[in-house]
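[1] Could you work out the structure for the sequence below:
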Amino acid sequence: MFFVDTLDFEGLGNRSYLAGGPRAAVAVDPPRDIDRVLAVAARRNVRITHVVETHLHNDYVTGGLELARVSGARYLVPAAASVSFARTPVHDGDTVQIDTGLTLRALATPGHTPHHTSYVLTEDGRDVAAFTGGSLLIGGVGRPDLVEPRLTEELARAQHASAHRLADALADDVPVLPTHGFGSFCSSGAGGGNASTIGAERRGNAALTQDAATFVAALLADLEDVPAYYAHMGPANAAGPAPIDLTPPRTADADEIAARLAAGEWVVDLRSRVAFARGHVTGALNFEGDGKLATYLAWLIPWGKPVTLLAETPEQIGAAQRELARVGIDRPAAAASGDPLSWVRQGEDLATFPRATFAELAALRAATDPAAPAEPVVVLDVRRDSEHAAGAVTGAVHVPLHQLRGRLAEIPPGVVWVHCAGGMRAAIAASLLDAAGRTVVAVDDGFDAAVRAGLT
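    Predicted coordinates:
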């Protein structure tokens, strides 16, 4: 009897898989921290005999090369992917035996990348799972614009054709097991959900319900900005990533934290946005460890800038270090945990800023005399373009979060009330503004409350 175990990576919105039989297994699109895959294999008491990549990933650093080395498995990579290491090249139609009666078949499904390949797991001649990577997702497809701008439309058409190839080749009850589409910026038009089948996608996925021209036009129209760090992921994966190093970073005292800030390095506070607003090191930036830490920190930070991590516990430092390593931020320069007062030098105070709701913003606007305002109130919307276009606070300045660091000079003078759709991105933005010396209020509220408050 076969099994498929799913490894979720919520911060990045991705999944990896371990699938196999009683004795042997294949790892599909493994993460950089391969200990998670090895632990699943150990619990199953199976040997990893094959490691496969559906494509060269643009949103995270793979652990495939190292997992193959450690486990002695064959490393299967699409033949057309240009890489700098030895691997077993995979062509359309290739099959490998995973265990008795259990085989894996390659299906060329270009679109997310030109070389993208899906893999179909077959038990005793019956297809039982389709690992679709960045091709057919749950309710959508992988983005076609991450390789080369001139190829985007061609790859969008290829996505449509690849989705139909999968639907034509597989029965309705075959589970669809993608790598992307659970919050990943590698996905486009994903409809959500945690599980699906070929039949469900045939009925509800635009790639399978629309003609090619309609689908491509809609897909291209919905593409949004690409996280800046994606530019570094493909080259890292093509070169062959180095093994991960998760040993604890050096401990920084208050003097070192201050020195690193003075040197222009990033000090990142991983605590909740509530705790950060209540008291933080002046100049530190707030990226919640429980949020989309790797995505937003890697997106905003100048690539290669040293990072010092602050958290309540060493375990939180370790979890953040692991997540950041998945996107190539390998070694924190230093770290500190415990009481935030220990992060500032004697005689220095922690910085603070207020949090508020949309109702409080509405009340402030209603009470302010427009003829003689005490201090200008600036509303800053840091949501993405599509979110802003769907509805916005009247009079708000719109600068998407990922552009804010380079556009701080555009924010008008006054007290900046910064908001997003739920609070997390607003907290990051508030910390950036606070570090730049602006007076800020973080709106920690859902955007539906702005509508109820009459602000839109």
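
[2] from here on, contacts and neighbour counts on C-alpha atoms
    Noted.

[3] Name all residues that make contact with the nearest residue to S184 once chain neighbours are set aside.
    Once flanking residues are discounted, S184 sits nearest to G13: 4.2 Å by Cα to Cα, 6 or more residues apart in numbering. Shown in contact with G13 (Cα atoms under 8 Å, 6 or more residues apart in numbering): H180, G181, F182, G183, S184, F185.

[4] And I244, by the same measure?
    Contacts of I244 (Cα under 8 Å, 6+ apart): R32, D33, A325, D330.

[5] can you point me to the longest helix in the protein?
    helix 152-169 (DSSP state H).

[6] compare with the first, here's sequence two:
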Amino acid sequence: MAVQVSVITTSSLGDRSYLVDDGRFAVVVDPQRDVDRVLYRAGAADVRITHVVETHLHNDYVSGGVELARLTGARHLMAAADEVDFDRVPVDDGDVIEVSDTLRLRAVATPGHTYHHLSYLVDEATEDGWAPLGVCTGGSLLFGTTGRTDLLGAEHAHELARRQHTSAGRLADLLPDGAQVWPTHGFGSFCSAGQSDAPDSTIGREKQVNPVFRLAEAEFVTETLAGLDAYPAYYAHTGAVNAAGPAPVDLTPVARADAAQLRERIAAGEWVVDLRHRKAYAVAHLAGTISLGLDGPMSTWLGWLVDWGAPITLLAETPEQIADAQRELVRIGIDRPAAQATGAPRQWAGQPTELRKLHVADFPALAAAQRGNPPDGLPAPQAVLDVRLGNEWRGAHIAGAVHVPLPELPRRMADVPAGAVWVHCASGYRAALAASLLANADRDVVLVNDLFDNAEAAGVRLSRDA
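    Below is the predicted model of the structure:
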């Protein structure tokens, strides 16, 4: 049977894991912490997992490698130079891993994302010998970009960018143009130095479109470092957890909170997170809660903004949504929410006065308001607040807007001008979180729930000054 590569996507974090099998035996590459998905996929394919491979020590998620190896008895492969507090099979550049008589892996040192990063060439046996099918590149060569080089500290970013350029060239030398590229990061992950919408790629395609091949080393280093933006604060915790060895996942339901308990948690300043869509949140929500819908990267932004270890309470319409949120959170190391409640806002409030609405508008409404004609019921904007990240702001922003990146907003509330604030991001998702934080600080706020790409056509004046 031919070798198959199955993609296991974690879209909320922008990552992919892989199940590589020959119809009998399988290798799992860079598994997420909730390994039940991997076990299900292997069971459906009727293959036995014999090897679990990690391309590097991850920062953006807690690995499932330790647990998957324990459950399956598979060999757990990691770079020999990575210092970890658990048993694993050390792997060095050039090592060959014989999975079966039809499937093997070859380890290739590809430093750049980290110093000890490994990529794994996937070979299939043919009548003429071994033929390379592709390469699992982890955080090295991505679709149209490469992994970022500053996660080990800004002082290492330049040297790692140089090594990233060399590593990409090495993979191109080792593989034919038709070889598939299977990266772990790059689909919205903050581990990526850039973004790409490509669904798949090959070495040949990357040679044509990827800056790492189009630019000389010095130019690549300069461009890569200039493009790096902020990354989530929780990365500092997940990296340490992965080096220590993550504990098994506990996805059992957490305690329920009634209206009185929710009121107490909010009064204590705890994060009570409303997982419903921001449109539903705007219609009615429990005052003091935070909007972080399950329709977006909830765990990324919650993990970025909340004080690590602080109690978190989850609100959703159904128990299934709570379960989905728990799964998302364990992937970044937030293991057990303090409490949860399901239903509707009226069930979470002890009395109607505890419910609140949120003003919502779009960019045409903002354009009208800036001309002095705000839609009925909406306050005239005294300030427009942009909570996107730095690179987004530098690309284009609303003329006269105030820029406070969302990760900085909790500690920079004083930088938001007095009066009614209209807040936007690129889509409305982050702006909803920002609006809820502002409303909880007793600010008069309007959520601009619209795509930023629509702003100029709607009549909002943009500035493109750096």
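
[7] And the TM-score between them?
    Here the superposed chains carry a TM-score of 0.97, computed using TM-score structural alignment, normalised by the length of structure 1; 452 aligned residues with a Cα RMSD of 1.2 Å.

[8] Just give me the closest of the contacts of G13 of structure 1 to R143 of structure 1.
    F185 (8.2 Å; Cα to Cα).

[9] how many neighbours does that closest one have?
    F185 of structure 1 is flanked by 22 other residues according to other Cα atoms under 10 Å.

[10] mind listing what's buried in stretch 320-336 of structure 2?
    321-323, 325-336 (16 or more other Cα atoms under 10 Å).

[11] Narrow the residues you listed to those in helices?
    Going by DSSP H, the helices hold Q321, I322, A323, A325, Q326, R327, E328, L329, V330 from the buried residues of stretch 320-336 of structure 2.

[12] what stretch of structure 2 does stretch 406-425 of structure 1 fall on?
    On structure 2, the counterpart of stretch 406-425 of structure 1 by TM-score structural alignment is residues 411-430.

[13] Please enumerate the helices of the stretch 351-466 of structure 2.
    363-370, 390-395, 429-440 (DSSP state H, counting those that start in this stretch).

[14] before we move on, the earlier item: so which of the contacts of I244 of structure 1 persist in structure 2?
    Counting by both residues aligned by TM-score structural alignment, their matches' Cα atoms under 8 Å, the contacts of I244 of structure 1 that remain in contact in structure 2 are R32, D33, A325, D330.

[15] I'd like those laid out as TSV, including distance to A80 of structure 1.
    Shown next, in TSV, are those (distance: Cα to Cα, whole Å):
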residue	distance to A80 of structure 1
R32	22
D33	26
A325	27
D330	28
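
[16] and of the residues you listed, the nearest to G291 of structure 1?
    When the kept ones among the contacts of I244 of structure 1 are compared against G291 of structure 1 (criterion: Cα to Cα), the nearest one is A325, at 15.8 Å.

[17] what do we get in structure 2 for that closest one?
    Checking TM-score structural alignment: A325 of structure 1 goes with V330.

[18] Now check structure 2 for the residue matching T313 of structure 1.
    Match for T313 of structure 1 (TM-score structural alignment): T318.

[19] Chain neighbours aside, what residue packs nearest to its match?
    Nearest one to T318 of structure 2, counting by Cα to Cα, 6+ apart, is T342 at 5.4 Å.

[20] list the contacts for the one you found?
    L315, A316, E317, T318, P319, I322.

[21] just F131 of structure 1 next, same as before
    V28, S118, Y119, V120, L121, V176, L177, P178, T179.

[22] Likewise for G422 of structure 1?
    D444, D445, G446, F447.

[23] Can you tell me which of the residues you listed is nearest R157 of structure 1?
    Closest to R157 of structure 1, out of all of the contacts of G422 of structure 1 and judged by Cα to Cα, is F447, at 35.3 Å.

[24] what about the longest helix of structure 1, how far off from structure 2?
    Helix 152-169 of structure 1 differs from its equivalent in structure 2 by a mean of 0.3 Å after superposition (mean Cα distance after the TM-score superposition for structure 1).

[25] which residues in structure 2 does that helix match up with?
    Under TM-score structural alignment, the match for helix 152-169 of structure 1 is residues 157-174.

[26] which parts of that stretch are buried?
    In stretch 157-174 of structure 2, counting by 16+ other Cα under 10 Å, buried: 157-169, 171-172.

[27] of the residues you listed, closest to I266 of structure 2?
    Checking the buried residues of stretch 157-174 of structure 2 one by one against I266 of structure 2 (Cα to Cα), the nearest turns out to be A157, at 40.7 Å.

[28] just checking, the closest one touches Q164?
    No. Between A157 of structure 2 and Q164 there is no contact under Cα atoms under 8 Å: 10.1 Å.

[29] Name the residues contacting each of the two.
    T149.

[30] hey, where'd the strands end up in the stretch 51-200 of structure 1?
    74-78, 88-90, 95-99, 102-108, 117-123, 126-133, 136-137, 140-142, 176-178, 187-188 (DSSP state E, counting those that start in this stretch).

[31] Just tell me what L141 of structure 2 corresponds to in structure 1.
    Aligned partner of L141 of structure 2 by TM-score structural alignment: L136.

[32] typed the wrong thing, it's L292 of structure 2
    In structure 1, L292 of structure 2 lands on F287 (TM-score structural alignment).

[33] From A236 of structure 1, how far out is that match?
    24 Å (Cα to Cα, to the nearest Å).

[34] For the two, work out which one has more neighbours and name it.
    A side-by-side neighbour count of F287 of structure 1 and A236, using other Cα under 10 Å, places F287 first with 26 against 20.

[35] so the match of L292 of structure 2 touches V268, yeah?
    Yes. Applying Cα under 8 Å as the test, F287 of structure 1 and V268 come out as touching, 6.5 Å apart.

[36] burial measure for Q208 of structure 2, as a count.
    Q208 of structure 2 - counted by other Cα under 10 Å - has 12 other residues nearby.

[37] Quick check: the aligned residue for it in structure 1?
    Aligned partner of Q208 of structure 2 by TM-score structural alignment: R203.

[38] sorry, back to before: ChimeraX command for the buried members of the contacts of G13 of structure 1?
    In ChimeraX, this line selects whichever of the contacts of G13 of structure 1 come out buried by 16+ other Cα under 10 Å:
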select :180,181,182,183,184,185
